[in-house]
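# When you get a sec, could you give me coordinates for this:
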Amino acid sequence: MGVPRSRGATNELGPDEDSGGAPPGCSGDPGVPVGEEAVPGAPSDGSELLAALLDGMDAALCAFDAAGTVTHWNREAERVLGWSAEEAVGRSGFAGWAVRRADADEVRARLMSAMDAPGRQVHEFALLRKDGGRVLVRTQSAGVRGADGKPAGVYCAFSEVHAQIDLERAIALSEALLEDASWGVVLVDVDLRPTVVNAHAARALGGSRTALLGRPLGELVVQGVEELEAALHHVLADGAPSAPAELWVTLRTAEGERRRCWRSGFLRLASPLTEEPVPLGVGWLFQDVTAARLAEQEADRLRFRTSQLHRAARTASECEDPMEAATSLLDFALAGFADHVLVDLVAGERLVRTAATPFDAPGPCLLVAGGSIPARYAPGHPALQSVERTGTVRTSAGAGAAVSPAWAVERRWPRDAAHALCAVLRSRGRTLGVLTFLRAANRAAFERSDAAYAETVAARVAGAVDLARQLTRE
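All right, here's what the predicted structure looks like:
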């Protein structure tokens, strides 16, 4: 077989054979010069295109004719082994130059066996570099048939084993991440729409893996989508952040809305097939850390409240007037807990307002000027329920801007109140009154842990009120 000397093409390997009675030096086909042939068994009219294609391949490739002579050698093969196409094409096998002579026969036999075997064969060989070093390669070889259907040669694609292993590891890692990883993985395109969602992420987002594809993130995330999209845009423009970020989001699910905290990492995806990086999207990996963050918040809240109670006790111990001590306790208890506080004490069959914070503006808890004022509570009022039950009562008008001031006005509370917690004041087995904490609509409703804290404050205030009454009687 003979071809022109060029990268990815063949050299002239033997005497030309004239066909069809053509003059010496010419072939029977006037359009094809004698000695030019493309891939073994392939038509000869595309040799230049074939040479360009072979040189553009990422894999090292060589070819042998039926006699074992090297007919093709591309640029990647030159990079891996150091031998140029001019030096490689025309040699008989690898013996003595690309393989040690002791291994040459075995390597030749295993490569050429692909010519008669169906499909591809995979082998690993230690080849010689031009500088004398050795490199372990993994080959995939396949036979080539001629136009007559008979074996015409062998193609052999090879790459360094470590590069192949790196590729296989990368593929295995991506498949594992997108199948059964213990954290969510979402691939987002440049339009910020999910293109691949693993099983963990699908469960976290409240849908199936296929149903989530192509949907805008705003359809999945009720609150927090702006922060998430801003992070994705930043990654597309400037690359991945240096550290994970924690995002609080509210999800829309069949059971209702759920608020979650996701510890998220982002990776910009770019095509490896272009010289200039072309963004393909963003890889978003996240873990649900809601439980841990809520536990941390609760621990921080408990530490703060314990500290406030300690400071309140020290301040109250310096007050000569027990009622002044009670209002000092409430000033410390209000910080971070409520917006208003009311103190209604029992006077016969009714409650009278004894101390309160200002209705129209933030301020300290002060005793009512000029004496106590009867609290005109309607039957069924939460404060009256707390006294009747000798326990804590929580109530709420809802959250957000839709809360009407009429709800608070009807209950004789400040107009901005939307959430209330009433704790009974008891000392020495007697009910002394009720303590009412109020929050505005922009804050969350009182929870069970808030009730426990309010009861602790109420017990201390009740002790101070009881002492004040004893001193008054004396």
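# make it CA atoms for all contacts and neighbour counts henceforth
OK.
# check contacts around residue 122.
By CA atoms under 8 Å, 6 or more residues apart in numbering, residue 122 lies in contact with 138, 139, 140, 141.
# What count of nearby residues applies to the second one?
Per other CA atoms under 10 Å, the neighbour tally for residue 139 reads 22.
# what do you get for the third one?
Close neighbours of residue 140, defined as other CA under 10 Å, add up to 19.
# if I look at the spatially closest residue to residue 156 that is not a sequence neighbour, how far off is residue 212?
Nearest non-adjacent residue to residue 156, counting by CA to CA, 6 or more residues apart in numbering: residue 141, 4.3 Å away. Between residue 141 and residue 212 the distance, using CA to CA, to the nearest Å, works out to 42 Å.
# Second input sequence below; structure requested for side-by-side comparison:
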Amino acid sequence: MVTFGQSPREGDAASPADRPTGLVVTDAQGVVLSWSRSAEHLLGYTPAQAVGRSLKELVDLAPPAAVGSGTREESHRVLPVRRRDGRLLTLPVSGHPLVSDSDLQGWVLALGPPSDPLGGEAREALVEWLLNRSGTALTVYDAELRCVCQSAAMRRITGVPDDLRRGRGLSEVVHGASVAEWERRMRRVLETGEEQVAFDFRAMPPTVSRTHVYTVAAAPLRDALGRTFGVCTAVSDVTEERLIRERLSLLNEAGARIGSTLDLVRTAQELTEVAVPEFADFARVDLLEGLLRGEEPAPGPIPGAVRLRRIAERVWFEGSSEEVAVAGDADVYLASSPAALCLASGRSALYRTSDPAVSAWIAASPARQAKVRRYGTHSWILVPVRARGTTLGVVMLTRTRDTPDPFEPEDLALAEELVSRAAVCLDNARRFTRERTAALELQRSLLPQGLLQPTAAAVASRYLPASNRTGVGGDWFDVIELSGARVGLVVGDVVGHGIHAAATMGRLRTAVRALADVDPTPEELLTRLDDLVIRLSAESVGAVSADPAHDSDADTGAGIEATCLYAVYDPVSGLCSMARAGHPAPALRAPDGTASFLDLPAGPPLGLGGLPFESAELELPEGSVLALYTDGLVESRQHDIGQGLDTLRQTLATPAVSLEALCDRVVETLLPVRPSDDAALLLVRPHPLGPERVAVWNISPDPVAVAQARADTLRKLGSWGLEEAAFVTELVVSELVTNAIRYGDTPIQLRLITPQSSGTSGSASTRALICEVSDSSSTAPHLRRSRAFDEGGRGLLLVAQLTDRWGTRQTTTGKTIWCEQTLQADTLSSR
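You can find the predicted model right below:
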């Protein structure tokens, strides 16, 4: 066995006094003339390499006369001398001059051996301190990597006594995955003579119950001649430093990853992804079931049995991580279960599988028993999810056989910090889900609940809320029945998202319905709607400026921006008049299957004021489809609006079995994923009325023409098979024609219209009968209360009582008074 201080390669004596002295002869200028074998051993140069070269150039050493002695006498000094491998040796240098005839001919230099700064008792004291009292873990190996000695600190780490450690290799007494790498680095030190930087390995010392992290550095041991004869390794326990670093890294990752969305399930999944496998082998998030129904949790702890719904679970098993599909599984935790105890106390808990509370809970379920046996679960942490004074649920973390180290109290503190950060994000997601649900309910209540199916057209619609942080926008659409079997079509978009946009949308939709009731032209309706938006914007700005608590930098939504398109389709003429205020142009699918966008004047967005709107009129042939939409349908982050419009045109051109099927196809094609903006789509297939369903008579201003109008009406009703409606219709025609002759101006016209069906149900067993009387006077009639002996004033009252709806609309040439009867099944069955 090689002992400390003996060279296993050269067999040189251990004492410095027994080591050779290098002899060198130079001329007066310092050029080497002779170089001994001992000088070769000391400095690494062979005689052939040294002779003829300057001593200064060779080993960075000058002869005594050249280094400032100023004499030709002997010189004895301790000087640094550089070896061939570049290392500096501090050697005693003795110079003896060679003199001939009083002239200096050269020098004889004696180099070494190196002086020993520590000798005798000092060396022994140093060795004794390093090996027995120092906290540094050291091991000295010989050239065969056999242990020569180890320090007391190393003995405590390995747990191997000196008599079993000495003379053995590392792999004979220490086991683990890092041993081979450790030996490889020590062998590298012997081969190259270079120190190997520290590397990490993990091991469990015999005196502790958890894995420690160590760093190992290996350095060469050299003799006085610089030859490597062994290796010294130094081991440092960096467990605490690494744990602190890992915990800070875990908390930093939690802050960066948890809460990236306001989705409750996704936030819980992010918590499990951070915890597994860096901290635990299994993580599960259970929340109170009422939270998922939008209920507000009660403050404080939750005593007794509790029903929890699992929303996220992840497990690390046999080297791979797996997210378990929980699908909202719910379970009742009895009051004695660890989860219920945690929620009842409001404090975190650390368990071992053998603890009574855990073992009893596991024994109560064969499924739990099988899972614990499969994973080898040995350590548990349960942390209540608490935020803003309320308890939301509980997080369960476990370690299995894949992580032998059990949870310790410091791990419990880390788990509490981790869950507390996630709890705020979970509560934010819960609050957002509740508010978003309420906002969506508000928005749905403001949109048409059941889309009206007018007599003049078939309609189908779709509305998709945005998938952004609010999910509530200001898009809307509507279908409005107008007089004369006409139908009003509207689609609009309030810029922005949230409750403010939804509420503004509801106000504008109500305004459009109110304005449409007086039958303005499309451009007139948009002009009045523009005035309304300007007033609403001014009111919002005034309310915000009057609020002293308002933050001027916040997004108030005070300014209202909106777009709108309004169209009126007349099935009698087959014409559709439409105007738009900054809204995308509608698309039309012709009866031959081709689709194109209508050339419609754009008009300014609502709220600008002072700019005119223009309308255009076009024919909608039977079999065509008109598509009205908002920009959220054709514009997204994945493509620009031009590409979206082209896709819409191509999709509309494809055949479909129904309007509903075509609606589905458009949405699936243009919005394959949840949209970033809300989108609305309204498809309309017109039903023109042929001349056989419309009757028109020009009325003479002579009172005797009233009788002729009644007779013509009865004949037409007979040809339509509506004899049961003759009595009411005859009275209505008589009153309206009489009023037009008495109070109106010529020309006077009577028109009867009978569409196929009427009402919102679209049932084939109902039918509408419309009566219209037009004249050139712009004076609108009105109902008034007649006294008992008044001879007039009861005509319009009679019309209002006998019909379902009545009204008046202004035209470019005067006015039209109209009324409508809905003929039910019992009336039509007598035909």
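# And the TM-score between these chains?
Comparing the two superposed chains by TM-score structural alignment, normalised by the length of the first structure, the resulting TM-score equals 0.51, with 324 aligned residues with a CA RMSD of 5.2 Å.
# ok so, going back, more neighbours, residue 141 and residue 212 of the first structure?
Neighbour count, other CA under 10 Å: between residue 141 of the first structure and residue 212, residue 141 has more, with 25 against 21.
# Assign a three-state SS to the more buried one, would you?
For residue 141 of the first structure, the assignment made with DSSP: H, G, I helix; E, B strand; the rest coil gives strand.
# Need the counterpart of it in the second structure.
Matched by TM-score structural alignment, residue 141 of the first structure corresponds to no residue in the second structure.
# before we move on, the earlier item: the residue nearest to residue 156 of the first structure reaches residue 124, doesn't it?
No. In terms of CA atoms under 8 Å, residue 141 of the first structure does not count as a neighbour of residue 124; the distance is 11.0 Å.
# Count the neighbours of the residue nearest to residue 473 of the second structure when sequence neighbours are not counted for me.
By the measure of CA to CA, 6+ apart, the closest residue to residue 473 of the second structure outside its immediate chain neighbours is residue 497, 4.3 Å from it. Residue neighbour count, defined by other CA under 10 Å, stands at 20 for residue 497 of the second structure.
# how far away is residue 497 of the second structure from residue 360 of the second structure?
Applying CA to CA to residue 497 of the second structure and residue 360 of the second structure gives a distance of 52 Å.
# Residue 795 of the second structure too?
When distances are taken as CA to CA, residue 795 of the second structure and residue 360 of the second structure turn out to be 87 Å apart.
# OK, contacts around residue 368 of the second structure?
Counting by CA under 8 Å, 6+ apart, the residues that residue 368 of the second structure touches are residue 362.
# Roughly how far does it sit from residue 128 of the second structure?
Distance from residue 368 of the second structure to residue 128 of the second structure, counting by CA to CA: 57 Å.
# can you check residue 352 of the second structure too?
For residue 352 of the second structure relative to residue 128 of the second structure (CA to CA), the value is 44 Å.
# ok, these two, which is more surrounded?
When neighbours are counted by other CA under 10 Å, residue 352 of the second structure and residue 128 differ, and residue 352 comes out ahead with 18 against 13.
# Any idea how many residues pack against the nearest residue to the more buried one once chain neighbours are set aside?
Counting by CA to CA, 6+ apart, the nearest residue to residue 352 of the second structure once its immediate chain neighbours are dropped is residue 379, at 4.6 Å. When neighbours are defined as other CA under 10 Å, residue 379 of the second structure has 24 of them.
# what's the answer for the one 5 residues further on, then?
Here the neighbour count serves as a burial measure; for residue 384 of the second structure (other CA under 10 Å) it reads 30.
# what do we get in the first structure for it?
Residue 384 of the second structure maps onto residue 424 in the first structure, with residues paired by TM-score structural alignment.
# so that match touches residue 458, yeah?
Yes. Counting by CA under 8 Å, residue 424 of the first structure does reach residue 458; the two are 6.9 Å apart.
# Which neighbours do those two have in common?
residue 435.
# any idea which helix is longest in the second structure?
In the second structure, taking DSSP state H as the definition, the longest helix is helix 409-446.
# next structured bit after that one?
Following helix 409-446 of the second structure in sequence order, the next helix or strand is strand 457-464 (DSSP states H and E).
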